Every structure is written in C-alpha cells, then in structure tokens.
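Asks: below: sequence and its predicted model.
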Amino acid sequence: MYAIIETGGKQYRVSQGDVIKVEKLNANVGDVVEIDQVFAVGQAGDLKIGTPIVEGAKVLVKVEEQGRGKKLIIYKYKSKKNYRRKQGHRQSFTQVRVEEIRA
C-alpha cells in the first residue's frame, strides 16, 4: 500500500516503513505525527484519488531526527563592477519513518 501526501508544500509518495526527510515539523524526536493531506491511496491495482484529498485517509509518521542539511553557498557576482556577495544557508529538516497508512 502506498500514499501520496503533502507536507511542507511538497508532495511525497510513501509506503509503510519508508524513511524520508521533510521540511521541519514542530514535533519532538519520538513523537507520532498525523498527516491528513493525503491526495491518493493505492494498493495492488486499486487507486483512490481524492478531490483534492481522500476523505478519512491519514498517514502516521514517527519523528526520528531533527537536523539541518549541508551548507549551500550563494555567491552573487557581477563582472567589472566589483560586486560580490557571499551568503550561506542550511535548510532545517525532519527525518520521519512512515508507521501506518489508514485509508
């Protein structure tokens, strides 16, 4: 069984037991979070598609880790104008494990 969910403005295709990194969730390590933005649920040739979400469908995920990604360097440069700007960014993430898909 798989589901297509949305969290943090992004969509993910998940199955039970999957480990994914999503945008930072406001939860502690070990918490179980319920995601109710489920767009589709599929199982062995049977697919339920929501309009826009599947009514009553939920995905339970367990928070495994809160962290920050690798540093990205943003460098702006204009030739012959002595214009240089350097900026760094580290995106926060939450690593979750899909515990259960309820359809």
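Replies: Happy to help now that I have it.
Asks: every contact and neighbour count from this point should use C-alpha atoms.
Replies: Noted.
Asks: what about residue 90, how many neighbours?
Replies: A count of nearby residues for residue 90, using other C-alpha atoms under 10 Å, gives 12.
Asks: how about it, what does it touch?
Replies: Applying C-alpha atoms under 8 Å, 6 or more residues apart in numbering, we find residue 90 in contact with 68-72.
Asks: so the most centrally placed residue in the chain, which of the three states?
Replies: The centroid of the chain falls nearest to residue 22 when counting by C-alpha atoms, centre = their mean (2.8 Å). The three-state label given to residue 22 by DSSP: H, G, I helix; E, B strand; the rest coil is strand.
Asks: tell me who's in contact with it.
Replies: The contact partners of residue 22, by C-alpha under 8 Å, 6+ apart, come to 7-8, 93-96.
Asks: can you tell me which of the residues you listed is nearest residue 49?
Replies: Nearest to residue 49, judged by C-alpha to C-alpha, of these is residue 7 at 17.4 Å.
Asks: residues near that closest one, how many?
Replies: Look at residue 7: counted by other C-alpha under 10 Å, it has 15 neighbours.
Asks: circling back: are any of the contacts of residue 22 buried, and if so which?
Replies: For those, a neighbour count by 16 or more other C-alpha atoms under 10 Å gives the buried set as 93-96.
Asks: want to compare, so here's the second one:
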Amino acid sequence: MYAVLMNGGKQYRVKIGQILRLEKINCKIGKVIKFNNILLVKKNEKIFLGQPILKNTVIKACVYKHGRKKKINIIKFNRRKHYKKKQGHRQNYTSVKIIHINLFKE
C-alpha cells in the first residue's frame, strides 16, 4: 500500500514506516500530524484516484526531527568588471515518519 500526498507544492510517494523530509513544519518532536491533501492511494491491486484530492482520506505521521540541509553557495561573477558576489543558503526541513494511511471508500 502506498499513497501520493501533496505538501508545500510538492508531491511525495509514501509508504507506512517511511521517513520523509518535508518543508519546515512548526510542530514539536513526537507530535502526530495529519495530511489531508491525498492525490492517490494504491491498496492491493486497486487504485483510488482523486479529482484532484481524495475526500475522507488521511495520512498520519509523527514528527521525527528538525534540521537544516547542506549549504549551497551562490556566486555571481563578472570578469574584468571588479564584480563578485557570494551568497549561501541552508534550507530548513522537518523529517516525519509515516504511521498510518487511512482510506475511507467513497
């Protein structure tokens, strides 16, 4: 069984027990959160597809940890113009562990 959920403008394919990195969510570690934007669920050989989302379907996940990704460097440089600009960015993330995929048939 797997599902496709949408969070932060991105789509993720998830299974029960999977650890997933999402955009920063303001929750404490250990708290259970629910995702309602479910696009697709495959259970056994049946596929349940939403238009665009499935109603009455919930994915429960536990907040596993918070962190920051590896730093990326942005460099802008024009030769012979005495122009050099350097900038860095580290994106915050939240790791969640998928606990349960609850599918209510419509």
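Replies: Right, received. Where do you want to start? Since this is a predicted model, take the numbers as computed values, not measurements.
Asks: still on that earlier bit, ok, the contacts of residue 90 of structure 1 in structure 2: which stay?
Replies: Of these, the ones still in contact in structure 2 (both residues aligned by TM-score structural alignment, their matches' C-alpha atoms under 8 Å) are 68-72.
Asks: now those residues in CSV, with distance to residue 101 of structure 1 and neighbour count?
Replies: Conversion of those to CSV gives the following (distance: C-alpha to C-alpha, whole Å; neighbours: other C-alpha atoms under 10 Å):
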residue, distance to residue 101 of structure 1, neighbour count
68, 27, 13
69, 27, 11
70, 31, 10
71, 34, 10
72, 34, 11
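Asks: okay, those in a markdown table with distance to residue 26 of structure 1 and secondary structure next?
Replies: Shown next, in a markdown table, are these (distance: C-alpha to C-alpha, whole Å; DSSP: H, G, I helix; E, B strand; the rest coil):
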| residue | distance to residue 26 of structure 1 | secondary structure |
| --- | --- | --- |
| 68 | 14 | strand |
| 69 | 17 | coil |
| 70 | 21 | coil |
| 71 | 22 | coil |
| 72 | 23 | strand |
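Asks: dump those to JSON lines, plus distance to residue 52 of structure 1.
Replies: As requested, these are arranged in JSON lines below (distance: C-alpha to C-alpha, whole Å):
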{"residue": "68", "distance to residue 52 of structure 1": "31"}
{"residue": "69", "distance to residue 52 of structure 1": "31"}
{"residue": "70", "distance to residue 52 of structure 1": "34"}
{"residue": "71", "distance to residue 52 of structure 1": "35"}
{"residue": "72", "distance to residue 52 of structure 1": "35"}
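Asks: which of these sit farthest apart?
Replies: Counting by C-alpha to C-alpha, the most remote pair of those is 68 and 72, 11.3 Å apart.
Asks: run through the strands of structure 2 in chain order.
Replies: When secondary structure is read from DSSP state E, structure 2 shows strands at 2-7, 10-15, 19-23, 32-35, 38-43, 46-49, 57-68, 72-78, 83-89, 92-103.
Asks: which of the buried ones among the contacts of residue 22 of structure 1 lies closest to residue 46 of structure 1?
Replies: residue 96 (26.1 Å).
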